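1. my questions concern the predicted model and sequence given below.
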Amino acid sequence: MSFRIVRQSKFRHVFGQPLKREQCYDNIRITKNSWDSNFCAVNPKFLAIITEIAGGGAFLVLPLFKTGRIDVSYPQVAGHKGPVMDIAWCPHNDNVIASASDDTFVRVWHIPDGGLVRPLVDPVVELMGHQKRVGLIQWHMSANNVLLSAGETEDLMGLFYMRILKLNDILYVGMKYLVGQMVPSDEAMGHEGTKPQRAIYLRNGLIFTTGFSRMSERQYALRSE
């Protein structure tokens, strides 16, 4: 009796053709941060890459067509005071990107069509509420203007509900206020372990998270918005 040990695949003998150097993105100082998050993000218009920078945190935003060698003086999004830990494009607006940082803040930025011509240091909105570094941000895929953020161990996992309206090319943001400060509209304790945690949105207002306990045991959680 004979049987196949290796499952056959139609891609088994398919080989890709590497692009030429001028068709790639070259000369970019990618972050050396080891945090388990995204160091780059892409959408139909732009490519964003977290970069290595002294004295703060920044990331590069390039139009997809701008390939080849990138000049070291190319303008960046540089409004954070600590290393950028994660970036995420809004799925409902290709010009809006959020960033999370070691400085405990989450910031939302508007990128003009065609990319940046000067450094961008003023966010559309600055979200506060975390006490430690913010290592994860995730936009809601179906509900517009809902952003989830997760902080370091024993920090809070917050849901920021934002209303972003584009009027005459200016973004206006409405949020809940408390004593004159913008705060998360909802929050919940994250996993207690020191290892990174991840979260994804599900249907019916549910959020699925993975992480670790204090004893480094794998944990799974199903949360409700």
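-> Nice, I can see it.
2. rest of the way, CA atoms for contacts and neighbours
-> OK.
3. geometric centre of this structure: which residue is closest?
-> With distances taken as Cα atoms, centre = their mean, the residue of the chain nearest its centroid is Ile87 (2.3 Å).
4. any idea which helix or strand carries that one?
-> strand 84-89 (DSSP states H and E).
5. follow-up on the earlier one: please name the residues that touch the residue nearest to the residue nearest to the centre of the chain when sequence neighbours are not counted.
-> Of all residues not flanking Ile87 in the chain, Ser99 sits nearest, at 4.4 Å (Cα to Cα, 6 or more residues apart in numbering). Counting by Cα atoms under 8 Å, 6 or more residues apart in numbering, Ser99 makes contact with 84-88, 106-108, 137.
6. how far away is the closest residue to Glu126 other than its chain neighbours from Lys81?
-> Nearest in space to Glu126, with sequence neighbours left out and distances taken as Cα to Cα, 6+ apart, is Arg107 at 4.6 Å. Remark: distance between Arg107 and Lys81 (Cα to Cα, to the nearest Å) = 12 Å.
7. which one of these two has more residues nearby?
-> Arg107 (20 against 15; other Cα atoms under 10 Å).
8. surely the more buried one is in a strand?
-> Yes. Arg107 sits within a strand when classified using DSSP: H, G, I helix; E, B strand; the rest coil.
9. that one contacts Gly129, correct?
-> No. Under the criterion of Cα atoms under 8 Å, Arg107 makes no contact with Gly129, lying 12.0 Å away.
10. just to check, Gly193 is in contact with Gly211?
-> Yes. Counting by Cα under 8 Å, Gly211 is a contact partner of Gly193 at 6.9 Å.
11. so how far is Val61 from Leu120?
-> In terms of Cα to Cα, Leu120 sits 10 Å off from Val61.
12. run a quick neighbour tally on Lys45.
-> Lys45 has 15 neighbours, counted by other Cα under 10 Å.
13. ok, it touching Asp94?
-> Yes. Under the criterion of Cα under 8 Å, Lys45 makes contact with Asp94 at 6.6 Å.
14. re the thing from before, Provide a list of residues in contact with the residue nearest to the centre of the chain.
-> By Cα under 8 Å, 6+ apart, the residues touching Ile87 are 38-41, 48, 50, 97-100, 137.
15. take those residues and lay them out in TSV including secondary structure and distance to Val173.
-> Formatted as TSV, the contacts of Ile87 follow (DSSP: H, G, I helix; E, B strand; the rest coil; distance: Cα to Cα, whole Å):
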residue	secondary structure	distance to Val173
Asn38	coil	25
Phe39	coil	26
Cys40	strand	25
Ala41	strand	23
Ala48	strand	23
Ile50	strand	25
Ile97	strand	14
Ala98	strand	14
Ser99	strand	16
Ala100	strand	18
Ile137	strand	18
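16. this is the comparison structure:
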Amino acid sequence: MSRFVRQSYYRHVYGQPSKREMCFDNIKVSASAWDTNLAAANPKFLSVNYQASGGGAFLVVPLTHTGKLPDLYPLCRAHTAPVLDTSFSPFSDTLIASSGEDGKIVLTHIDEDRLTAALRLEKPEVNDLEPVLRLSGHVRKAGHVKWHPVAENVLASTSLEVKIWDVEKAACVVELPQQPDMVGSMSFNWTGTLLATTCKDKKLRIYDLRSGELTSMADSHTGIKGSRVEWMGRLDRICTTGFSKFSDRQVFVWNSGDISKGPIKQLTIDTSSGTLMPFWSDNDILFLAGKGDGNVRYYEYEADELHYLTEYKSSEPQRGMCWLPRRALNTQDCEIARAYKVTNNLVEPISFIVPRKSDSFQADIYPPALSGKPALSSSDFFAGKTAEPILVSLDNLSETAAPPIKSSLYASTPVVPGSGAVSPALPPSEPPAPRSISRAPSPVSTKHDPLPSSSPAIEQPPVSHQPPPSSIVAPSVDAHPEQRSSSSSADVDQLTKENQELKDELAEKDCVIRNLELQLEKFKTNQMKIIELSKNSLN
């Protein structure tokens, strides 16, 4: 054994769980068996896939409100089947995308005032969040959804195929070739020009997003269970997790420039049955959270080696997990990462902390973080332009350049990503002609203009009330303009009043439905207790 210990800033990092009152309690987490994180987080909100009857739903709660949530709380019920995945926009804290078993992709604007009001009321009213846009295009269930890391209003969704959407035009611009089975996981590279996917056919694939072409493919984990993929930040390395043919949990590291040669690093973890969820931190730390157990292992990446740091252990198994963007971390406590652990009805924050006593900013453990500002527009991206993400210093949130990649991270000379400047436009492949809309949802507003119904790829939420044809008057010469103006004003007032009455009636009916759902759950729980007591009495 070596006499020397490898130097590392993160050798003593430990996980600090939150107290019960600082957790999010009374959340009915979805019972779907689909392999997903079940939750997503941004600097302001936490979303959780919700177990709802009569369709699919997810819940959004402000991070500042912890404790037990009320039984009646606003949901987003935009899907007709269970919600499988959610993803917050990296450039708008109030915009969230969701995908579900109904094959739809739904964009929802988060009304923070509505959520806060529901939390403050002693008897909260159900006033569910309303979607602003629905995208249709997947024949089977849409398993995953993820926003582009650099370009604004660019969204990826998966099913048997991967679709790249231009949200500004509400259209699919690039559709990647269909795979033999459901796509199990996807991850963008640093500049968002490449996309890595895993599939149940045990293949790892890398696609060029502008041309839609498959650039490389390789055999991955040989186990029958699903695998996951995570691009390792600015590096040209890819991490995958999966199972061997003997059901050992594995971690592979790949050189994205040539995955056909196989993984450059293989690591066997254990023989547990739960999927390993990989999460990469720009501190060059790889976190591995196992589904079905309460452990989170973390490794430091250097010279194409994964150096084991330590492990966070807990007795409560996790069903899912998500991580807070680094720009929202608490640097005063030397917090380098924060996870949100999802259990059956609770979401528990876990802070990973470097033990230091200094009150000043620790620049050596805080590399620049993603800023939350787009470097490209969607039109620039699809025109062939490339840019690196905009970074900020966690000391004062001022924009800064990315530090050079340390050569010690590689065993051999890496393929260094391009500079931060925007490259000249490249001649892209001819995408399908996008259908334009009158207004882009950036920023998204609940007053989103309705899209033409002629396109089969777009479905709009139902409009609560539309003015009758008689109220739409064609331009003409009117002998009594003052009378017409007063009549139009009266019509508008009447329609506004009717619209508000309909909204109030809908909220009341939602309350009745939610109360019935709660009564049904209590009935089922009591029924299970009766069965257990009967069995015990017979024994």
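-> Good, I have the coordinates. For clarity, every value in this text was computed on a predicted model and none was experimentally measured.
17. one step back: ok, of the contacts of Ile87 of structure 1, which come out buried?
-> Among the contacts of Ile87 of structure 1, those classed as buried by 16 or more other Cα atoms under 10 Å are 39-41, 48, 50, 97-100, 137.
18. run through the residues that contact Leu204 of structure 2.
-> Counting by Cα under 8 Å, 6+ apart, Leu204 of structure 2 has contacts 196-198, 217-220.
19. can you find the partner of it in structure 1?
-> Matched by TM-score structural alignment, Leu204 of structure 2 corresponds to Gln219 in structure 1.
20. element containing that match, please.
-> Counting by DSSP H and E, Gln219 of structure 1 is found in strand 218-224.
21. name all residues that make contact with Ser149 of structure 1.
-> Going by Cα under 8 Å, 6+ apart, Ser149 of structure 1 touches 100, 106, 134-138, 157-160.
22. and it, which of the three is it?
-> Taken by three-state DSSP, the conformation at Ser149 of structure 1 corresponds to strand.
23. of all the residues in stretch 188-206 of structure 1, which ones are buried?
-> 190-193, 195-201.
24. can you pick out the most distant pair from those?
-> Using Cα to Cα, the two most remote members of the buried residues of stretch 188-206 of structure 1 are Gly193 and Tyr201, lying 21.3 Å apart.
25. residues near Leu156 of structure 1, how many?
-> For Leu156 of structure 1, the neighbour count with other Cα under 10 Å is 22.
26. aligned to it, what sits in structure 2?
-> Applying TM-score structural alignment, one finds that Leu156 of structure 1 aligns to Glu161 in structure 2.
27. can you check Ala199 of structure 1 too?
-> Aligned against structure 2 - with TM-score structural alignment as the criterion - Ala199 of structure 1 pairs with Ser187.
28. would its match count as being in a strand?
-> Yes. Assessed with three-state DSSP, Ser187 of structure 2 lies in a strand.
29. in TSV, list the buried residues of stretch 188-206 of structure 1 along with distance to Pro112 of structure 1.
-> What follows is these, written out as TSV (distance: Cα to Cα, whole Å):
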residue	distance to Pro112 of structure 1
Gly190	35
His191	37
Glu192	39
Gly193	39
Lys195	36
Pro196	32
Gln197	32
Arg198	30
Ala199	29
Ile200	28
Tyr201	28
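30. what distance do you get for the closest residue to Asp208 of structure 2 other than its chain neighbours to Gln179 of structure 2?
-> Nearest residue to Asp208 of structure 2, sequence neighbours excluded (Cα to Cα, 6+ apart): Leu194, at 4.9 Å. Taking Cα to Cα as the measure, Leu194 of structure 2 falls 17 Å from Gln179 of structure 2.
31. just the helices in structure 1 please.
-> Using DSSP state H, structure 1 contains no helices.
32. mind checking the SS state of Val512 of structure 2?
-> Reduced to three states with three-state DSSP, the structure at Val512 of structure 2 is helix.
33. please say which position in structure 1 it maps to.
-> Checking with TM-score structural alignment, Val512 of structure 2 has no match.
34. residues contacting Val512 of structure 2?
-> Per Cα under 8 Å, 6+ apart, neighbours of Val512 of structure 2: none.
35. try it again at 10 Å.
-> 126, 506, 518 (Cα atoms under 10 Å, 6 or more residues apart in numbering).
36. ok, the last one to Ala170 of structure 2 distance?
-> Going from Leu518 of structure 2 to Ala170 of structure 2 by Cα to Cα gives 37 Å.
37. and those two? Which one has more around it.
-> Per other Cα under 10 Å, whichever of Leu518 of structure 2 and Ala170 has more neighbours is Ala170, with 24 against 14.
38. what is the equivalent residue in structure 1 for that one?
-> So Ala170 of structure 2 corresponds to Met175, using TM-score structural alignment.
39. was I right about its match contacting Phe160?
-> Yes. Between Met175 of structure 1 and Phe160 there is a contact under Cα atoms under 10 Å: 8.0 Å.
40. quickly list what's touching both of those two.
-> 127, 182-185.
41. in those, find the pair that's most separated.
-> Among the shared contacts of Met175 and Phe160 of structure 1, the pair separated by the greatest distance (Cα to Cα) is Leu127 and Ser185, at 10.7 Å.
42. overlap in contacts of those two?
-> With Cα under 10 Å, 6+ apart as the test, Leu127 of structure 1 and Ser185 both reach 160, 175.
43. who has more neighbours, the two?
-> Taking other Cα under 10 Å, Leu127 of structure 1 and Ser185 do not tie; Leu127 has more neighbours (18 against 13).
44. contacting residues around that one?
-> Neighbour list for Leu127 of structure 1: 100, 104-108, 149, 160, 175, 181-184 [criterion: Cα under 10 Å, 6+ apart].
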